[in-house]
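> with the input below, show me the fold.
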Amino acid sequence: MTAPRILVISAMRDEGPHLLEWIAHHRALGVSDFLIFSNGCDDGTDVLLDHLHAAGIVTHVRNEVAPGKTPQWSALKTAARHPLTQAADWIAVLDCDEFVHLKPPLSGLPDLIAAVGEADAIALRWRLFGHDGHARRPQAPTLRAYTRAIVPDALYPALSGFFKTLYRVAGPFQKPGVHRPRQKPQARPRFVDGSGRALPDDFVADPGRILLWDEGQGADLAALNHYSVRSAEDFLIKARRGLPNRTAKPIDLTYWVERNFNMVEETGIQRHWPATGAELARLRALPGVAVAETSSRAWQAACFDDLLRDPAMAKLYGRLLLAAGSTAPGAEAARALVALYRRAAGTG
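Purely as a prediction, here's the structure:
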């Protein structure tokens, strides 16, 4: 049986030190194609992507962003018409801090696709990982350096219920979306959670729904590890560059507190490391790749030193270290907070 053609679409800026591990991990899981849009990079991520493009590892597009539009939405608009999107069997839109975590006995994304049978889409719920005590960027790669996360059954904050979607291109969808694909009007795709369980009709019927509260907590088959803060050093550089999907949203102490969870040890994704590490070595051996990665790391180190000369950034850095880790509330308190949120938003 021919393996499905799986495409990952991403928009990124200044991700050079993390890019190769992210690509290696997903190639090891069976991703066949990467369509990556770079957005005004300062650290040489675009140069690194050029070398990977030349080697046939990714397809790199320098993103031309129209005034008033965000880089990610501009990228997705272009991606919807791209030949790789048309040729794919399954698609996921992922950021460079999101790593698919497959549970035993699955060893690759084709195994996950086979396990969910006739499903059109799989909601991969975020598992929020914290800075794991790292003030400076560690030498170890992300999957080995950051092993502390939020509890798996957290109901609050709302971010613990966000997800990304791996979806079947032949399903009732129009084009890729950030969290879930744009579905055709009146369509009812077969949506399952990370345990392969069908999601409720009200979720399926609402294409704008990007948050799972009580439903869809299943992760027996797969989850999405989200390393959105990493070290305090990484976070400061992220604060400088901004987000790909929101040009106005600040990356500040609030952003850190809502994502920096170091509650429990979670190392399950390291079962993929032998394959990821081998693929990472192959990528670094490609012409120009290792030099470009090293150059990106050097630029970011210098950038961090410059940022600490800014009083506002130095103050933020200190506050990040004071806010050493958030704690998700218990179930009763979480449900009360969810009820308050829904009432305030007019949805409950």
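
> from here on, just use CA atoms for contacts and neighbour counts.
Fine.

> isn't G216 right up against F191?
No: at 10.0 Å, G216 and F191 do not qualify as touching, with contact defined as Cα atoms under 8 Å.

> need the overlap of contacts for the two.
Here G216 and F191 share the contacting residues A123, L199, scored by Cα atoms under 8 Å, 6 or more residues apart in numbering.

> count of residues packed around the closest residue to H226 other than its chain neighbours?
Excluding its sequence neighbours, the residue lying closest to H226 (Cα to Cα, 6 or more residues apart in numbering) is E98, at 4.7 Å. For E98, the count of nearby residues is 19 (other Cα atoms under 10 Å).

> ok, now S228?
21.

> same check on P4?
17.

> likewise for V116?
For V116, the neighbour count with other Cα under 10 Å is 20.

> ok, F163 next?
24.

> repeat for the one 10 residues further on
As a burial measure, F173 scores 21 neighbours (other Cα under 10 Å).

> ok, now how distant is the nearest residue to it once chain neighbours are set aside from T70?
Nearest in space to F173, with sequence neighbours left out and distances taken as Cα to Cα, 6+ apart, is Q183 at 3.9 Å. In this view, Q183 and T70 are 21 Å apart by Cα to Cα, to the nearest Å.

> the two: who's more crowded?
More crowded of Q183 and T70, by other Cα under 10 Å: Q183, with 21 against 16.

> hey, where'd the strands end up in the stretch 101-250 of the chain?
121-128, 148-149, 163-168, 173-175, 182-183, 191-192, 222-226 (DSSP state E, counting those that start in this stretch).

> one more, for comparison:
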Amino acid sequence: MQGYMAKKVVFTAVKNEGPFLLEWVAYHIAIGFDKVLIVSNDSDDGTTEILNALAAENVIEHFYHNVRPEESAHGKAAEIINRSGSIATGDWVMWLDGDEFLNVHAGDGTVDALIERIGERQGMLVNWHCFGDSGHATFPGRFISKDFTQSDTRDYGRNRRVKTFFRWIEGQTSFMRNPHRPRIAPEAGLKNASFLNGQGAPLDRKFPTHKDWLNGDQATAPRSLIYCCSKADYGTDLAQVNHYTVRTKDMYRLKKHRGRSHPKVKANGKANTERHNDDFFNEFNRNEAFDDSILRFEQRTAEGIAALMAKDAVRAAHIDSIEKTRQRIALMEADESAPAAAAPVPAPAAPVAGDAPQGESYEQRFLARRKSIMPWNKTPDSELARQREVQAVLAKLAGAVFGKGSYVSPDAYIFTTRFRLGARSWVAGETIIRGDVRIGENSTVNAYSQIAGKVSIGAGVRIASQVSIFGFNHGYADIATPIYKQPISMKGVTIGDGVWIGANVVVTDGCSIGANTIVAAGSVVTKSFGDNLLIAGNPARVIRSRIDAPNVEMLASQ
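So this is what the prediction gives:
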């Protein structure tokens, strides 16, 4: 095209990468990419909302699609970009994953410097350089920072894997399911000398995979080798791909939960092997060497993130994604660290004299247990010191904040990421509370109830015994994947002021119950209801209004 100024295009395909997107975009813009293409599918952590907000600001181009179990997310993403018209002949392009950052060593570290070094050739193969968790159990917030400088040694075998930075030729180059190299048409007539390796030399002529690839015979090359270069090719003189494969332990568990971009079901109907296990983490958690070469762009990346966060919709979507991720990690940790608490808790046996610990009388034990199960009783002075200790520990370990005169039984199971208990509110013993839970003032949660996920409870609420309120849910749409491996969604539950929830009620994710509504014992709430109602049944339905004469047909529509 006469007069066309070639673009520098970076492309990625993502699912549930919300917390990392702004840094990835800001960094690659900082080093000189002027077009960012992102394909996403089936995210529930705020990824879609962030990408839509960035696209609305013309920062990126976003392509959304759904992936069925038998489909490859990478394969579909490649087809979408190939057909998009967003790349023109002469553009320089690279497919990087969301945990990969191109780190240019040539010249001033920019994409332009790398293009100048490649010259008239078609492109280059860029080797991986794998980074570990640098000793962090939880994610510090940025990869382009001093928090992530520990990596593998240069002789680590996985570093022979490559990504390709290349010049696009319409009809002769295209993306394929394998993100490591592009598809090349046989008529392109490309040779080993058409591409450079990481040392800046032509590709190794003795490595047969190069020949198969350049001749358009991608299917001929062994899959494991198409990912790689030869030992003679390996080098990072011109550039490397910083690959933060495992990130940190908490984020790795999320990646494991998300699943792979390959089809979940093979052509023969068998499930694809799950690779994100403990062995994979240990293999890629490389911290033997030090590498801070990417930090020359730390300041520019931070400025780029700040500029993106200055856009209202982007900032709101990013903050929401961070919060969803935090809650999801907390729920997984609670499930793993307290399996006994997640199961139904049997009622305690009636107290007998033998129950009392040595040095504690039966009367003292009786009073303590009565207070645990019946928290509306006035806290005896002897219990105040222990209650202060309980609340201090929960403030430290469970993100808890307590209003004046509130009480939590020492026998309650509080495994929250954030917990707000209003003034004069009480939580009885053997109650399980986990996730992000807020309870207003003058409310009571009785014994053996469970509240989990994102739940907001108003003021003056009474929750009877053995009530279950779940502000989260497991996905189940993918029949080929075990439910425990499918994404967790979190719409949340809202309980209005003055609500009375009877014993053995179940409230499911996404429901709200309006102010002053009564939920009859044993009901299962699967939809939202308005104010001042009496509801009952499985599933719950409106019985009548608490204010006017019953008009069930009208109320049932609420």
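
> picking that back up, so what does the residue nearest to H226 of the first structure match up with in the second structure?
Aligning on TM-score structural alignment places E98 of the first structure opposite E100 in the second structure.

> now L20 of the first structure
In the second structure, the residue matched to L20 of the first structure (TM-score structural alignment) is L22.

> how far does stretch 20-40 of the first structure sit from its chain's centre?
In terms of Cα atoms, centre = their mean, to the nearest Å, the centre of stretch 20-40 of the first structure is found 11 Å from the chain centre.

> from one end of that stretch to the other, what's the distance?
One end of stretch 20-40 of the first structure sits 19 Å from the other (Cα to Cα).

> likewise for stretch 60-71 of the first structure?
Terminal residues of stretch 60-71 of the first structure lie 14 Å apart, using Cα to Cα.

> same check on stretch 302-311 of the first structure?
For stretch 302-311 of the first structure, the end-to-end distance is 17 Å (Cα to Cα).

> with stretch 373-382 of the second structure instead?
Stretch 373-382 of the second structure has an end-to-end distance of 17 Å (Cα to Cα).

> in the first structure, what range does that stretch match?
Under TM-score structural alignment, there's no match for stretch 373-382 of the second structure.

> helices of the stretch 351-500 of the second structure, start to end?
362-373, 381-397 (DSSP state H, counting those that start in this stretch).

> ranking these by burial, who's on top?
Among the helices of the stretch 351-500 of the second structure, judged by mean count of other Cα atoms under 10 Å, the one packed with the most neighbours on average is helix 362-373 (a mean of 17).

> tell me how far it is from the chain's mean position?
Worked out by Cα atoms, centre = their mean, helix 362-373 of the second structure lies 43 Å from the chain centre.

> now distance to I6 of the first structure too, for the strands of the stretch 101-250 of the first structure, in CSV please.
Output for the strands of the stretch 101-250 of the first structure, formatted as CSV (distance: least, Cα to Cα, whole Å):
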stretch, distance to I6 of the first structure
strand 121-128, 13
strand 148-149, 28
strand 163-168, 9
strand 173-175, 15
strand 182-183, 18
strand 191-192, 18
strand 222-226, 16
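
> of all these, which one comes closest to E258 of the first structure?
Of all the strands of the stretch 101-250 of the first structure, it is strand 121-128 that lies closest to E258 of the first structure, at 9.3 Å by Cα to Cα.

> returning to what we had before: how about the helices of the stretch 351-500 of the second structure, which one is nearest I115 of the second structure?
Taking Cα to Cα, helix 381-397 is the member of these nearest to I115 of the second structure, at 51.2 Å.

> and the closest one with helix 362-373, angle?
50 degrees (axes from the mean of the first three to the mean of the last three Cα atoms, to 10 degrees).

> S468 of the second structure -> the first structure?
By TM-score structural alignment, S468 of the second structure lines up with nothing at all.

> look up how far V542 of the second structure lies from S468 of the second structure.
20 Å.

> which residue lines up with V246 of the second structure in the first structure?
In the first structure, V246 of the second structure lands on V229 (TM-score structural alignment).

> what's the neighbour count on that match?
For V229 of the first structure, using other Cα under 10 Å, the count is 26.

> wait, it sits on W256?
Yes: using Cα under 8 Å, V229 of the first structure is in contact with W256, at 6.6 Å.

> picking that back up, skipping adjacent residues, who's closest to the match of L20 of the first structure in space?
I305 (6.0 Å).

> wait, which of the strands of the stretch 101-250 of the first structure is closest to W273 of the first structure?
strand 222-226 (14.2 Å).

> off-centre distance for the closest one?
In terms of Cα atoms, centre = their mean, the centre of strand 222-226 of the first structure is found 8 Å from the chain centre.

> what residue of the second structure takes the place of D220 of the first structure?
In the second structure, D220 of the first structure lands on D237 (TM-score structural alignment).

> now do the contacts for that match.
D237 of the second structure neighbours (Cα under 8 Å, 6+ apart): H105, A106, G198, Q199, G200.

> could you pull up the residues touching the residue nearest to F173 of the first structure?
Applying Cα under 8 Å, 6+ apart, the residues contacting Q183 of the first structure are P172, F173, Q174, K175, P189, P207.

> how far away is the first one from A121 of the first structure?
As defined by Cα to Cα, P172 of the first structure lies at a distance of 10 Å from A121 of the first structure.

> between those two, which contacts overlap?
Residues touching both P172 of the first structure and A121 by Cα under 8 Å, 6+ apart: P189.

> between the two, which one's more packed in?
A121 (29 against 20).

> tell me which residue of the second structure lines up with that one.
Match for A121 of the first structure (TM-score structural alignment): G123.

> which residue is the nearest non-sequential neighbour of its match?
Per Cα to Cα, 6+ apart, closest to G123 of the second structure is F166, 4.0 Å.

> that neighbour is in contact with V93, isn't it?
Yes: between F166 of the second structure and V93 there is a contact under Cα under 8 Å: 5.6 Å.

> list the contacts of the aligned residue in the second structure for G268 of the first structure.
Using TM-score structural alignment, the partner of G268 of the first structure in the second structure is S293. S293 of the second structure makes contact with N103, according to Cα under 8 Å, 6+ apart.

> tell me which of the contacts of Q183 of the first structure are still there in the second structure?
Counting by both residues aligned by TM-score structural alignment, their matches' Cα atoms under 8 Å, these that remain in contact in the second structure are F173, Q174, K175, P207.
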